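Visitor: give me the fold of what follows.
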Amino acid sequence: MFTQVGALVLLAALLHAGWNAMLHGSRDRYLSMTWMCFGMSGAALLALPWLPLPAAAAWPYIVASGLVHVAYNLFLVRAYETGDLGVAYPIARGSSPLLVTLGAALFASERLTTLHVLGVVLVSAGIILLALQRGQVTRRGMTAAFLTGATIALYTIIDGIGVRLAGGTTATAASYTAWMFLFFAFTPLIFVMRRGVAALRAPVKEVASFVNGGLVSVAAYGIVIWAMQYGAMGAVSALRETSVLFAVLLGRIFLKEELGIGKMTACVVIVLGVVAIGT
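Guide: Sure thing, here's the model as predicted:
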C-alpha cells in the first residue's frame, strides 16, 4: 500500500481531516454541512458532461451509496453537536476499518494477510483509544459517533464494490464519484424542509468557505474511491482513517483542544498499524 496509491490515500486523509475541522469549528454545523453539500453536488453536476457513464452494473451501488451518504451527513452533524472533534471524529473514523474489513470479506471475497489484519486492528484500536482516553464521552455522543462510523463502513463497502463494476478506469471512477455526489443535494433539501429557506442565509465569506470545504471533501473521497479499484477495501479504509492524526493536530492548533501523552501514545499505535498495512 506504500505506493503512489497509498500516498494519495494519505493525502485524502489530510484533506478529510481539514474539512471536518472546518465543519466542527463552525457555529451552526448543520447549516455549514448544508452549504458544503451544495458545493459537493454542484461540483458533481458540472463534471458529469465531461465524464463517461459508469457501466450498468454500478448504478445500484451509486444509488445505495448516495442515500447512505445522506444519512452519514446527518449523523456526522449530530456527532459534532454532542462531542469535541478530538472525541467524535476518532470514534466515528476508528470504528469503520474493522467493519469495512469484515464486510469486504463477506461481500467482496477479499482476503488480507495476517499482518494486514493486525494493521487494521492497530489502526482501529489506536483511533478509538485516542477518543476514549479523554474520559469525556457521553452515551449520546458515543451513539452518534458509532452510527456515523457504521454509515462510513457501509458506504465504503458499497463504493468499493461499485467502483470495480463501473469500468475499471480513472475516468469511470471519477464518473462513479460524481454521480454518487449528486445525491448530496438531498441534505440541503432536508435542511430546508426542517428550517425553511430563510435559514440558509449566512455571510458570503462563510458560504464561500464552506462551499470550498465541500470541494475538498469531493477530492478527498474521490481519491479513496479511485484507490479502492487497486487495493483491498480494509487496507484503503485503514490508511484513510489515519486522518485522525491530522484531526488531532488541527484540533490542537485551530480549536485549542488538549494534546497530551494519551493522545500521543494512541498516535504511535496508529502509525504502527499503518506500517503493518503497508508491508
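Visitor: contacts and neighbour counts: CA atoms only from here.
Guide: Noted.
Visitor: leaving out chain neighbours, which residue sits closest to M228?
Guide: The shortest distance from M228 to any non-neighbouring residue, by C-alpha to C-alpha, 6 or more residues apart in numbering, is to G160 (5.4 Å).
Visitor: which helices and strands does the helix or strand hosting L15 pack with?
Guide: If you go by DSSP states H and E, L15 is part of helix 4-24. Where contact means 3 or more C-alpha pairs under 8 Å, 6 or more residues apart in numbering; DSSP states H and E, helix 4-24 is packed against helix 29-47, helix 204-227, helix 233-240, helix 243-254.
Visitor: right, and G160 touches Q229 too?
Guide: Yes. Here G160 reaches Q229: they are 7.1 Å apart, a contact under C-alpha atoms under 8 Å.
Visitor: so which of these two has more stuff around it?
Guide: G160 (28 against 22; other C-alpha atoms under 10 Å).
Visitor: now for the helix or strand where the more buried one lies, which elements pack on it?
Guide: Using DSSP H and E, G160 maps to helix 139-165. Packing partners of helix 139-165 (3+ C-alpha pairs under 8 Å, 6+ apart): helix 59-81, helix 85-94, helix 96-107, helix 170-181, helix 204-227, helix 233-240.
Visitor: okay if I get those as a markdown table plus mean neighbour count?
Guide: Shown next, in a markdown table, are the helices and strands packed on helix 139-165 (neighbours: other C-alpha atoms under 10 Å):
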| stretch | mean neighbour count |
| --- | --- |
| helix 59-81 | 21 |
| helix 85-94 | 29 |
| helix 96-107 | 21 |
| helix 170-181 | 24 |
| helix 204-227 | 21 |
| helix 233-240 | 29 |
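Visitor: let's see this one next, to set against the first:
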Amino acid sequence: MTPLVTAAVLLAAVMHASWNAIAHKITDKLVGFTLILLGGVLIGLVLAPFTAFPAAGAWPYLIASTVLHLGYVVLLMTSFRLGDFGQAYPLARGTAPLIVTLLAALFAHETPDGWAAAGIGLSCAGLTGVALWGLRGRRPNWAAIAAACATGLCIASYTVVDGIGVRASGTAVGYTAWLMVLQGVAIPAYAVHRWRGETVALLRPVAALGLLGAALSVAAYGLVLWAQTRADLAPIAALRESSIIVGAAIGAVFFKERFGVPRIAAAGLLVAGIGLMLHAG
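Guide: Below is the predicted model of the structure:
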C-alpha cells in the first residue's frame, strides 16, 4: 500500500459515500438508481473508444461482476428504503472487508502479513463500531439489517471478482468502462418498461443530482480498480470502507442522524488500522 494507492482509495471512499448519499436523498430509489446507472453507461460508452479493450481472460469476470453488481444494487435500494442512511450504509460496507480477506486468500492466493492483518482487523473493528452505534437506543429493524448484510456479501464477492478480472484485463480504465456499460443496463430497462410514457417526467426533476451521483460512482470505482492492480485486495477493501465514516458524517449533517462519541472512537480505530496497513506497504 504505497502513499499514492492509499490516497487514491481514500479519495474513492469520499466519492463513494457521496454518491450513496445522493442515492439515499432521492426519494424514489428506482428513479435515483436508474439515473446513476444510466449515467454510468453513458460515461462507459464515452470512455470505451479511447482505451484498450479488456483482454479475453477478463470477460468471464466482467460477466460475473455484472450479475453480482445487479444483486448489489437491488439489495442496496432495499436497505436504503427500509433503514436510515447512517445505519444501512455502515452495515452494508462494514461486513465486506473480512469476507474479502477470506475470499482473496482462497481465490487470489493473497494472505496478509502480520502488520496488514492487524490493520485490517483494527479497521474492521472501527467499521463494526460505526455500524453497531446505529442500533443504539432503538429496536432493530431486522429486514433492513438483513438487506444491508446481504449487500455486504455482494460487495465482498464483486470486490474479489473485479480484483482478479482487472488484473487479467490489462487495462483498468477499459475494464471500468465496460463494467459500467454491462452493469448499468438491466435496472434502467426495467424502469423504462415499468414507467413507459412517464419516464422523462419522473427522471427530469432529479436528473442533475442523479447524473452527479453517476460521475462520482464511476470515478470512485475506477480508482479502486486501478488500486487493485497495484496492491492486495484485502487492505484495499478495508481502506475503501473508510467511506463508512464519511457516510456516518453525511448522515449526521444532512439527514440529521446521530453521530456521537462512539463513532468518533470507531473512526480512531479505523485511522490506526490504515496506519498499520501503510506500515505493511
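Visitor: quick TM-score on the pair, please.
Guide: Once superposed, chain against chain, the TM-score is 0.94 (TM-score structural alignment, normalised by the length of the first structure); 275 aligned residues with a C-alpha RMSD of 1.5 Å.
Visitor: the second structure: matching residues for the helix holding G160 of the first structure?
Guide: Per the alignment by TM-score structural alignment, helix 139-165 of the first structure matches residues 142-168 in the second structure.
Visitor: buried sites along that stretch?
Guide: Neighbour-count burial for stretch 142-168 of the second structure, counted by 16 or more other C-alpha atoms under 10 Å, picks out 144-168.
Visitor: can you check stretch 21-30 of the first structure too?
Guide: A21, M22, L23, H24, G25, R29, Y30.
Visitor: V181 of the second structure against V41, yeah?
Guide: Yes. Here V181 of the second structure lies in contact with V41, judged by C-alpha under 8 Å, at a distance of 4.3 Å.
Visitor: more neighbours: which of those two?
Guide: The neighbour comparison of V181 of the second structure against V41 (other C-alpha under 10 Å) goes to V41, with 23 against 20.
Visitor: just to revisit the earlier point, read off where the helix holding L15 of the first structure ends up in the second structure.
Guide: So helix 4-24 of the first structure sits over residues 4-24 in the second structure, by TM-score structural alignment.
Visitor: what's the mean deviation for that stretch versus the first structure?
Guide: For stretch 4-24 of the second structure, the mean deviation from the first structure after alignment is 0.7 Å (mean C-alpha distance after the TM-score superposition for the first structure).
Visitor: out of the helices and strands packed on helix 139-165 of the first structure, nearest to M36 of the first structure?
Guide: Closest approach to M36 of the first structure among those (C-alpha to C-alpha): helix 204-227, 4.1 Å.
Visitor: mind listing what N20 of the second structure touches?
Guide: Counting by C-alpha atoms under 8 Å, 6 or more residues apart in numbering, N20 of the second structure touches Y89, G213.
Visitor: on that earlier part again, mean deviation of the match of helix 139-165 of the first structure from the first structure?
Guide: Mean deviation for stretch 142-168 of the second structure: 0.6 Å (mean C-alpha distance after the TM-score superposition for the first structure).
Visitor: run the chain-centre distance for that stretch.
Guide: 8 Å (C-alpha atoms, centre = their mean, to the nearest Å).
Visitor: quick check: most distant residue from the centroid of the first structure.
Guide: Ranked by distance from the centre of the first structure (C-alpha atoms, centre = their mean), the top residue is A198, with 29.3 Å.
Visitor: contacting residues for that residue?
Guide: With contact set as C-alpha under 8 Å, 6+ apart, A198 of the first structure has no partners.
Visitor: F191 of the first structure versus that one, what's the distance?
Guide: The gap separating A198 of the first structure from F191 of the first structure is 11 Å, by C-alpha to C-alpha, to the nearest Å.
Visitor: again with V211 of the first structure
Guide: From V211 of the first structure to F191 of the first structure the distance is 16 Å (C-alpha to C-alpha).
Visitor: what does W35 of the first structure give?
Guide: With C-alpha to C-alpha as the criterion, W35 of the first structure and F191 of the first structure are 10 Å apart.
Visitor: neighbour count: these two, which is higher?
Guide: Shown here are W35 of the first structure and F191; by other C-alpha under 10 Å, W35 has more neighbours (25 against 18).
Visitor: surely that one meets N212?
Guide: No. W35 of the first structure lies out of contact with N212 (C-alpha under 8 Å); the separation is 9.2 Å.
Visitor: can you get me a residue count around the spatially closest residue to G273 of the second structure that is not a sequence neighbour?
Guide: Nearest residue to G273 of the second structure, sequence neighbours excluded (C-alpha to C-alpha, 6+ apart): G119, at 3.8 Å. Around G119 of the second structure there are 28 other residues, counting by other C-alpha under 10 Å.
Visitor: map G119 of the second structure onto the first structure.
Guide: Checking TM-score structural alignment: G119 of the second structure goes with G119.
Visitor: how about whichever helix or strand its match is part of: buried residues?
Guide: Following DSSP H and E, one finds G119 of the first structure within helix 114-132. Neighbour counts over helix 114-132 of the first structure (16+ other C-alpha under 10 Å) mark 116-132 as buried.
Visitor: what inclination does it have with respect to helix 233-240?
Guide: Angle, helix 114-132 of the first structure to helix 233-240, by axes from the mean of the first three to the mean of the last three C-alpha atoms, to 10 degrees: 40 degrees.
Visitor: mean deviation (superposed) between helix 114-132 of the first structure and the second structure, please.
Guide: Here the mean offset of helix 114-132 of the first structure against the second structure after fitting is 1.6 Å, by mean C-alpha distance after the TM-score superposition for the first structure.
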